[in-house]
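Engineer: One predicted model, sequence on top.
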Amino acid sequence: MMRDLQLSASRYYAGTASSEDLGALVREFITHTQTVNDWLTNAVGDAASYKAHFGTPRHLLADYIDANKYVRNVSQHVMHIVSPDDEVNLVGGTLGMRLYAHWDEVPAAVHAKLRPGTQSLRPAYDAKLFGKEVMSTMMEVLRFYADVVPDVIHRDLNGEWTGFPLMNQPGMSHALHPEEPSDSAEARAWMDGRRPGGSSRVICGQVTVEDRPYVFGFTFDGRHSFAAFSETIEQVNHDISLGFPYFSGDLAANVEGANEAFPDALQGVVLASREEVSSWGTPVTRVHVQGDWSTIDGEGWSQFVGLENKAIVPISMRHEIRRARRLNALTPPSATRR
């Protein structure tokens, strides 16, 4: 059930960058939210502890669940569909366009037809959903469940939330992951303390930027890479200690360009490995400081690393770049559906 809820949120976000009916995607999320809520409310042995989050003291995010229940009941009992407002914010450019829609108002005449129990949920809708950006409210629902019943979160084989992170949108600071802190400094610590996104990385060289050595290469998710990476020596060794696989190997001899296979991958080069990375890569157990070197064309790597580390680059831009690379948040929806 939680997998369905997580994927419905991810599908909604993907839909904001396409021509899909956002209203239908919202209703899918609402349905799965209430399914999870009903399941936990009636769970044998755990129902009382779950219901307590809606009592006194009340969980800070509980109103998001009641607000979603209100929307579900409005559509079920009076056949009024609550969809995103027609007024949307369109952002983006050559790197991809995206709609940021907001929750619409529920007319008073529709509300008047509801049962008293559902009417009592209206304040939660007005406070938490009405006028708010839709995806951000979906994230709050997921955060609620992650906080009160963390064991129900569905994770993939890499231990990552199924359906996350969301794909990076250049210039936008909205969270790409339910666990992502809103403060950039806290978010940096969170990112550096967890495994990188993806399933493995291939190290292609080392470069010194502002007197500090950095390792660079490409992050793979299975056989495909949608993002390059750069890390400090210390960070790579920490990642390895967490069990994340880094490899060395002849990248040029084992991969080929694959951008044409992923038309929605607009933010970087796409590489496809002919075989599993582990079949041609040599596992790296520890990285040491060396002089600058590169197994591929070394031009541009200093600038690549500097974008996320040089003081001359605005902090907000550095954070956005770092987040996209570290979380591997450049993987397009077309790749996740394969």
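Structural biologist: Perfect, I can see it now.

Engineer: alpha carbons only for contacts and neighbour counts from here, please
Structural biologist: Noted.

Engineer: quick one: the closest residue in space to residue 113 that isn't next to it in sequence and residue 129, what's the gap?
Structural biologist: Using CA to CA, 6 or more residues apart in numbering and skipping the chain neighbours, the partner closest in space to residue 113 is residue 78 (6.8 Å). Counting by CA to CA, to the nearest Å, the gap from residue 78 to residue 129 is 19 Å.

Engineer: Which one's more surrounded, the two?
Structural biologist: residue 129 (23 against 14; other CA atoms under 10 Å).

Engineer: Test my guess that the more buried one contacts residue 67.
Structural biologist: Yes. At 6.9 Å, residue 129 counts as touching residue 67 under the criterion of CA atoms under 8 Å.

Engineer: right, and the helix or strand after the helix or strand where residue 138 lies?
Structural biologist: Assigned by DSSP states H and E, residue 138 belongs to helix 134-148. On the C-terminal side of helix 134-148, the nearest following helix or strand under DSSP H and E is helix 184-193.

Engineer: Contacts for the following helix or strand past that next one, please.
Structural biologist: Downstream of helix 184-193, the first helix or strand assigned by DSSP H and E is strand 200-209. Contacts of strand 200-209 from elsewhere in the structure, counted by CA atoms under 8 Å, 6 or more residues apart in numbering, are 213-222, 244-249, 251, 277, 281, 290-296, 301-302, 305-306, 310.

Engineer: another one to put next to it:
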Amino acid sequence: MTRPPHIALTESELPALKASMRDLQVAASAYYAHTAGAGSAEDQATSVRSFLSAAQVLNDLLTKSVADKAAYAALFTRGAPGTELISAVKYVRNVSQHVLHVVRPAKTFRIVGGDLGFRRYMDWDEVPDDVHDQLHKGTQNLRPNYRAHLEGREVMGTMLAGLRFFAGLHPDVVHRDRRGEWTGFPLTSQPGMSTPLHPEEPADQIVAWEWLSARVPNGDCRVISAQITVDGTVYVCGDTFIDRLTFTPFVETVDQVNRDITAGFPYLSATTHEHVVDCTSEFPEARQSRVLRATDDLAMWTTPVDVLESGADWGRDADTGEGRGLVLTESREGVLGFNAYLIRRARRLNALVPPR
């Protein structure tokens, strides 16, 4: 059930707000991209400061420029969830804006990963007393918010919380790409890490499983290349395409595919292996799966699926056992439920695509 907006926004107000929200979303996703591999600490810091600036621009527009600014101010007066985080962001943004002090993540960090790629998880640094003392009194009063909601906390998680706050004010504030997805999202999957890849992703894993199934998959389309029956359940498998590229396979039940089609997501059918070439070497950041490129436009070699019906198993993957392997990696009984969720999330969100 969709919650009513916290504030009323007019059509004339939305373009500027969505543009600022886009800046905020892009800064957050850029920061995350810079935490991968040998990402530069300076690039990480720049993205953090860009996020702070964009958040304060959006905060100022809502505070001073929209017609329903009283409703926005009332959220802070009554201490509505998320408002203290926005006040914390305002505090450290003012540090960056008004004091000769470089705002950046703390120098200590946690690093995770291995052969499939490393990523650093950074925390917000403390603001030294001598820096705090140079701020105006109004900003100084916000320090408790910073210490409670940012200082020592993991940066990306708090960025996502900020995005959720603004998105919760009014659904039309979110900036979306041509596919209807949040601009800049999902984040790229990090193996073994359950931290959210999307601002809308529920924290509870049971709820998140349902969320994944209720939303349409990411990508331009999915091409079915096999049907396989495992333990009495009929599945189809294939590849998710974005333009002519596929970074991840998929596996779904027939019922799930038909729900996706009803919701407007396109599924196609083809013998994919006859129409693609391996181009993994061109994408060194795509370390979790192979990358394939279609040799021609998909419309030239695929058939649209209007309604998927099951029959006898078919396709190369059904014969080689690869399809069964795809199914078992997403089965809560086949592997630990934790790992199964991470695999399904990466495939359903198409979150193995590196920043391009």
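Structural biologist: Thanks, I have the structure now. These figures come from a predicted structure and were not determined experimentally.

Engineer: Quantify their similarity with the TM-score.
Structural biologist: Overlay of the two chains. TM-score (TM-score structural alignment, normalised by the length of the first structure): 0.95; 333 aligned residues with a CA RMSD of 1.3 Å.

Engineer: thinking again about what came up before, and the residue nearest to residue 113 of the first structure, what's its match in the second structure?
Structural biologist: If you follow residue 78 of the first structure across to the second structure using TM-score structural alignment, you land on residue 99.

Engineer: Would you state the strands of the second structure in chain order?
Structural biologist: 105-114, 117-124, 221-230, 233-242, 245-253, 267-269, 276-278, 292-294, 303-304 (DSSP state E).

Engineer: possible to save these as TSV with distance to residue 193 of the second structure and mean neighbour count?
Structural biologist: Listed next are those as TSV, based on distance: least, CA to CA, whole Å; neighbours: other CA atoms under 10 Å:
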stretch	distance to residue 193 of the second structure	mean neighbour count
strand 105-114	9	14
strand 117-124	10	19
strand 221-230	26	23
strand 233-242	22	22
strand 245-253	18	23
strand 267-269	29	20
strand 276-278	28	15
strand 292-294	25	20
strand 303-304	35	14
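
Engineer: Among these, which comes closest to residue 38 of the second structure?
Structural biologist: strand 117-124 (8.3 Å; CA to CA).

Engineer: Mind giving me the packing neighbours of the closest one?
Structural biologist: Using 3 or more CA pairs under 8 Å, 6 or more residues apart in numbering; DSSP states H and E, the elements in contact with strand 117-124 of the second structure are strand 105-114, helix 155-169.

Engineer: okay, the longest one sits on what stretch of the first structure?
Structural biologist: Think helix 155-169 of the second structure. Residue correspondence for helix 155-169 of the second structure in the first structure, counting by TM-score structural alignment: residues 134-148.

Engineer: Ok, which of the helices and strands packed on strand 117-124 of the second structure comes nearest residue 292 of the second structure?
Structural biologist: So among those, strand 105-114 is nearest, using CA to CA, at 23.3 Å.

Engineer: how big's the offset between the closest one and the first structure?
Structural biologist: Its aligned residues in the first structure lie a mean 0.6 Å from strand 105-114 of the second structure after superposition (mean CA distance after the TM-score superposition for the first structure).

Engineer: What is that strand packed up against?
Structural biologist: For strand 105-114 of the second structure, the packing partners by 3+ CA pairs under 8 Å, 6+ apart come out as helix 41-60, strand 117-124.

Engineer: so the shortest one aligns onto which residues of the first structure?
Structural biologist: Same thing as strand 117-124 of the second structure. Under TM-score structural alignment, strand 117-124 of the second structure corresponds to residues 96-103 of the first structure.

Engineer: With stretch 208-225 of the second structure instead?
Structural biologist: So stretch 208-225 of the second structure sits over residues 187-204 in the first structure, by TM-score structural alignment.

Engineer: Quick check: buried residues in the matching stretch?
Structural biologist: 187-188, 191-192, 195-204 (16 or more other CA atoms under 10 Å).

Engineer: which of these lies closest to residue 117 of the first structure?
Structural biologist: Each of those was scored against residue 117 of the first structure by CA to CA, and residue 187 proved nearest at 39.5 Å.

Engineer: got the contact list for the closest one?
Structural biologist: So residue 187 of the first structure contacts 180-181 (CA under 8 Å, 6+ apart).

Engineer: Tell me how many other residues surround residue 61 of the first structure.
Structural biologist: When counting by other CA under 10 Å, one arrives at 18 neighbours for residue 61 of the first structure.

Engineer: Which residue of the first structure is paired with residue 346 of the second structure in the alignment?
Structural biologist: By TM-score structural alignment, residue 346 of the second structure lines up with residue 324 in the first structure.

Engineer: Who are the contact partners of the aligned residue in the first structure for residue 261 of the second structure?
Structural biologist: Under the alignment (TM-score structural alignment), residue 261 of the second structure maps onto residue 240 of the first structure. By CA under 8 Å, 6+ apart, residue 240 of the first structure lies in contact with 246, 285-286.

Engineer: One more pass at 7 Å, please.
Structural biologist: residue 285 (CA atoms under 7 Å, 6 or more residues apart in numbering).
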